[in-house]
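**Student:** Any chance you could fold what I've pasted below:
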Amino acid sequence: MAAPKSRLEYLRKINFFSQKEVADALGMSQQFYYKIESGKARLTIDVAQKLKNLYKLDRIDDLISEAS
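**Tutor:** Here you go, the predicted model:
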């Protein structure tokens, strides 16, 4: 398995989700989620909140930086 290129990809992989599964949970296409994960599209507050809940994180900041 290749090393994750982003924090979002890392979180997805350690939670054993495919991009399609995350995209479905967020109500978007897999292609658009790929763009968010790869930094080609912006992560909105609404999507960040949904990802925080999906990954059971304490803070939205944990989506973009290592937990301290």
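**Student:** from here on, contacts and neighbour counts on C-alpha atoms
**Tutor:** Will do.
**Student:** next helix or strand past the one helix or strand residue 36 maps to?
**Tutor:** For residue 36, the host element (DSSP states H and E) is helix 30-37. Later in the chain than helix 30-37, the nearest helix or strand by DSSP H and E is helix 45-54.
**Student:** Sort out which residues of that next one are buried, please.
**Tutor:** For helix 45-54, a neighbour-count test (16 or more other Cα atoms under 10 Å) marks 47-48, 50-52 as buried.
**Student:** Quick one: residues in contact with it.
**Tutor:** 26, 58-60, 62-63 (Cα atoms under 8 Å, 6 or more residues apart in numbering).
**Student:** Could you also give me the structure for this next sequence, so I can compare it with the first?
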Amino acid sequence: MRKPDNNLMYLRMMKFMSQKEVAEQLEISQAYYSKLEKNPSKISLGMAGRLKVILQADTIDDFLKHVV
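**Tutor:** Next up is the predicted model:
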């Protein structure tokens, strides 16, 4: 398993979810989700709220930070 680039990727991997599975729950393409995961700062507030629920994050900020 590769080291996650950011907390969004880390949270997804900790849920054992693929990009495709997250994208399906968000009702977007896997390609678009991949772009969001590569640059979480581009995520809209609405999308962030949906991701927070899907990934069971405590706050939206949890997945906007870089992995330490």
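**Student:** TM-score of the superposed pair?
**Tutor:** The TM-score (TM-score structural alignment, normalised by the length of the first structure) is 0.86; 66 aligned residues with a Cα RMSD of 1.9 Å.
**Student:** now the buried residues of helix 45-54 of the first structure as TSV including distance to residue 3 of the first structure?
**Tutor:** Formatted as TSV, the buried residues of helix 45-54 of the first structure follow (distance: Cα to Cα, whole Å):
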residue	distance to residue 3 of the first structure
47	24
48	22
50	24
51	21
52	22
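**Student:** can you tell me the distance between the two ends of stretch 14-21 of the first structure?
**Tutor:** Taking Cα to Cα, to the nearest Å, stretch 14-21 of the first structure runs 14 Å from one end to the other.
**Student:** Give me the most central residue, the second structure.
**Tutor:** residue 8 (3.9 Å; Cα atoms, centre = their mean).
**Student:** Figure out the helix or strand that the equivalent of that one over in the first structure lives in.
**Tutor:** The equivalent of residue 8 of the second structure in the first structure is residue 8 (alignment by TM-score structural alignment). According to DSSP H and E, residue 8 of the first structure maps onto helix 7-14.
**Student:** what does residue 65 of the first structure give?
**Tutor:** Going by DSSP H and E, residue 65 of the first structure is not in any helix or strand.
**Student:** That one contacts residue 10, correct?
**Tutor:** No - Residue 65 of the first structure lies out of contact with residue 10 (Cα atoms under 8 Å); the separation is 10.9 Å.
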